[in-house]
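Colleague: Here is a sequence with its predicted model. Questions after.
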Amino acid sequence: MNRFGNPDRNRAVAAWLFATAVIVFLMVVIGGITRLTGSGLSITEWKPIMGAIPPLNDAQWNEAFEKYKQIPQYAQINAGMSLGEFRGIFWWEWLHRLIGRLVGEVFALPLVFFLLCRAAPPRSVFRQWAMPDRLIWRCVVLLALGGLQGLIGWWMVSSGLSERVSVAPERLATHLGLAFVLFAALIWTGLEAWSGQDHGRPPAGWARGAGLLLGLVFLQCLLGALVAGGHAGLVYTDWPLMNGQVLPPADWSLGAGALLHDQALTQFNHRMVAYGLLIAVTVYAFQAWRWRVAEGMGFGAFALAGAIWAQALLGVVTLINAVPVWLGVLHQGGAAVVLALATANLWLVLRAQPRIFMSGPRAMGR
């Protein structure tokens, strides 16, 4: 909690930001279930307010089902589906959208409260809840990005309502990518609110290394979304080769679009970046242990390395089992955990205080 003598931090604000991040994580997990169960196109309209109310009687359920029957997914994949089966996929998509609305309310309402507390008298009990000046613009940007996420979600869904039987992979990657940006930004801003202004002196080169790892993790998340959107994980289910080849024939007639839509190429890219990320994080963790350049850096490095190795192994298991729902959801949730650890690791590095006495060759001036 903010103390009157320390207006630079507010742990109530931090707790609110961390709680919002948890709900975003839940939304990512539910989004994975929605995608893997083929539920994402079951609601064919976007009603930001009235859409929170599900069908309440048989007539409304039949109306929603009839609208679903008009899209290609029903005609080409789910023809003959019963009303009961439709309800099963409808509820997953409705829950996903409901959590999206919940995120908006959980973020917007406390934000207004924390901002209003700034107008309270200096010694008022409400003053201790005031948001630090330097966090205001960040939270306003996060609120705007949350609203944008709702629009992008509908933009994604609309791509599968007329000519496709699923959403466009690049739109899925955009939607999931922005969710991950919000998730990481909430964690970062929460850490800033918890600890106050950054006064660290990051060791030379380590901030770049931690930043590179965070960038690679985020890139890998986007590549995973392209694999999921193109259903490439259902086509090439062997490892370490892909149908017995390093790179199966790709459809290069798509031009640059092959990077987004070709199943062989999207999975190949996802695998290659995974290998590069494993090598990079292993070297990073080893160097952090070897040089011991700052307090706390070793823990962050090893936590991140362990999570990335676990996520890679989980990815292989998910692949060779042809992406069952529970493994696919676990893998998507694992990506969010890795991103959270990469974010926290960079934050720790930027706040690190170099050791006065270091062990290893560098301490001897070598």
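Modeller: Yep, that arrived. Numbering: from 1, shown residues only.
Colleague: C-alpha only now, for contacts and for neighbours.
Modeller: Noted.
Colleague: Just the helices from the chain, written as ranges.
Modeller: For the chain, applying DSSP state H gives helices covering 11-36, 58-68, 72-76, 83-116, 133-158, 169-195, 206-229, 258-261, 263-291, 297-320, 325-350.
Colleague: this is the comparison structure:
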Amino acid sequence: MRSPFKSSNSAIAQAGRKHRRTARLPLRSPTVAAWLFAAVFTILVLLVVGGATRLTTSGLSITEWKPISGIIPPGSDAAWAMEFANYKKIPQYTQLNPHMTVAQFKSIYWWEWSHRLIARLLGVVYLLPFVFFWLMSEIPARIFWRSWVAIGLVAFQGLVGWLMVASGLSKRVFVAPEMLMFHLGMAFLLLGWTLWTGLEAGEGEARHRGAPFKWRLAAGIIAGLVYLQCLLGALVAGNQAGLVYNDWPMMNGSFVPYTDWGQGIGMVLFHDQGVVQFMHRMNAYLLWTLAVFFAFLVSRRAQDSGLQLLAWAVAGTATLQATLGIATLYTQVNFWLALAHQLTAGLLLTLSLILAWSIFRAERAFRRSGFS
């Protein structure tokens, strides 16, 4: 008969070994934090290139998904002719670009190829340093699973990107707006997850509750509204809604655009150009108002100049983003303004998350605050 004491001793020994392995791991790692911040920077670059790819209508120029062999671009006239022949089979060519030449095709192909190349590079930026830091026992224990989640999100984002492209290859001249929203939303989710994990890795585990709950809730709501604004912006872009209702603050002379609700609520909310632009505007007004009001409260009631600066940085970036949005409308989606608008969205989300994280970590800054 097996002795229960042996099983107990074995379990205790195993637990001890696990504890010793965990004890050898650092509580914080500025090096791991730097790696994750580099990944955030790469995501921002990818967002800009992705925005340029969309604005130049280049996203459907590569009609196949080849995760490995697709790294190598066409190297001969015959290879270019084959790629162009594949593009000629989709509705975007037959309906929008029937007179396109091979030279013109190459210009849109390189944008999409660059976008996919940087996406592959992003996978390398996540995976290789993770393996290295793992082998070197450099990753704090509480950061380890979060890093795995980030790597999983990168892989899933690649699949979502292809599904988005596939949505525009048969019955559409552009990708489905909801798929563009899904793809961009995943990119911003990955950015936020990576940024928060990097901040945690650099500072170590919190030893206190942070700021009072109402302050944390307010900061979280602002970051959530920024994320929602990014999703709504993707719907505007996917429906080419920036090309209509190019007046402001009215929409073709009315505050609320005409809407045919007979299309069905799902069709209206995801595909009606007036409605998606109206939702984008309304959320922008709410976000800007709360960001400025919150910065005012923080500057008056927080005894931390760093938090005050961050709060006003969020409010200022929200103001810049709104201004860029209006200018993009007035110019009927000028390329550079639209690109700046997308980049500023990423910067605004980054700043709002840093502010939220800092308030979640603030221990004494609000102790004499009336907002508690």
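Modeller: In hand now; what should we look at? Since the model is a prediction, treat every value here as computed from it, not as a measurement.
Colleague: Now the TM-score, please.
Modeller: Superposed pair, TM-score by TM-score structural alignment, normalised by the length of structure 1: 0.92. Supporting alignment: 348 aligned residues with a CA RMSD of 1.7 Å.
Colleague: before we move on, the earlier item: out of the helices of structure 1, which is closest to residue 358 of structure 1?
Modeller: helix 263-291 (7.0 Å; CA to CA).
Colleague: so the closest one aligns onto which residues of structure 2?
Modeller: Mapped onto structure 2 using TM-score structural alignment, helix 263-291 of structure 1 spans residues 273-301.
Colleague: before we move on, what about stretch 344-354 of structure 1?
Modeller: Counting by TM-score structural alignment, stretch 344-354 of structure 1 corresponds to 354-364 in structure 2.
Colleague: same question, stretch 173-180 of structure 1
Modeller: Against structure 2, stretch 173-180 of structure 1 falls on residues 181-188 (TM-score structural alignment).
Colleague: Next: stretch 231-246 of structure 1.
Modeller: Here stretch 231-246 of structure 1 aligns to structure 2 at residues 240-255, judged by TM-score structural alignment.
Colleague: Translate residue 104 of structure 1 into the numbering of structure 2.
Modeller: Match for residue 104 of structure 1 (TM-score structural alignment): residue 123.
Colleague: got the contact list for that match?
Modeller: Contact analysis of residue 123 of structure 2 by CA atoms under 8 Å, 6 or more residues apart in numbering lists 151, 154-155.
Colleague: coming back round to it: mind listing what's buried in the match of stretch 231-246 of structure 1?
Modeller: 240-246, 251 (16 or more other CA atoms under 10 Å).
Colleague: cool, and stretch 297-304 of structure 1?
Modeller: For stretch 297-304 of structure 1, burial by neighbour count (16+ other CA under 10 Å) applies to 297-298, 300-302, 304.
Colleague: how about stretch 75-93 of structure 1, aligned to which bit of structure 2?
Modeller: The aligned range for stretch 75-93 of structure 1 is 94-112, by TM-score structural alignment.
Colleague: Which of the residues in the matching stretch are classified as buried?
Modeller: Residues of stretch 94-112 of structure 2 classed as buried: 105-106, 108-112 (neighbour count, 16+ other CA under 10 Å).
Colleague: ok, now stretch 142-151 of structure 2?
Modeller: 142-144, 146-147, 150-151.
Colleague: try stretch 325-332 of structure 1
Modeller: 325, 327-332.
Colleague: For that stretch, give me the average deviation versus structure 2.
Modeller: Following superposition, stretch 325-332 of structure 1 is found to deviate from structure 2 by 0.7 Å on average (mean CA distance after the TM-score superposition for structure 1).
Colleague: what range in structure 2 matches that stretch?
Modeller: With TM-score structural alignment as the criterion, stretch 325-332 of structure 1 aligns to 335-342.
Colleague: Give me the contact list for the matching stretch.
Modeller: So stretch 335-342 of structure 2 is contacted by 47-48, 51-52, 55, 321, 324-325, 327-328 (CA under 8 Å, 6+ apart).
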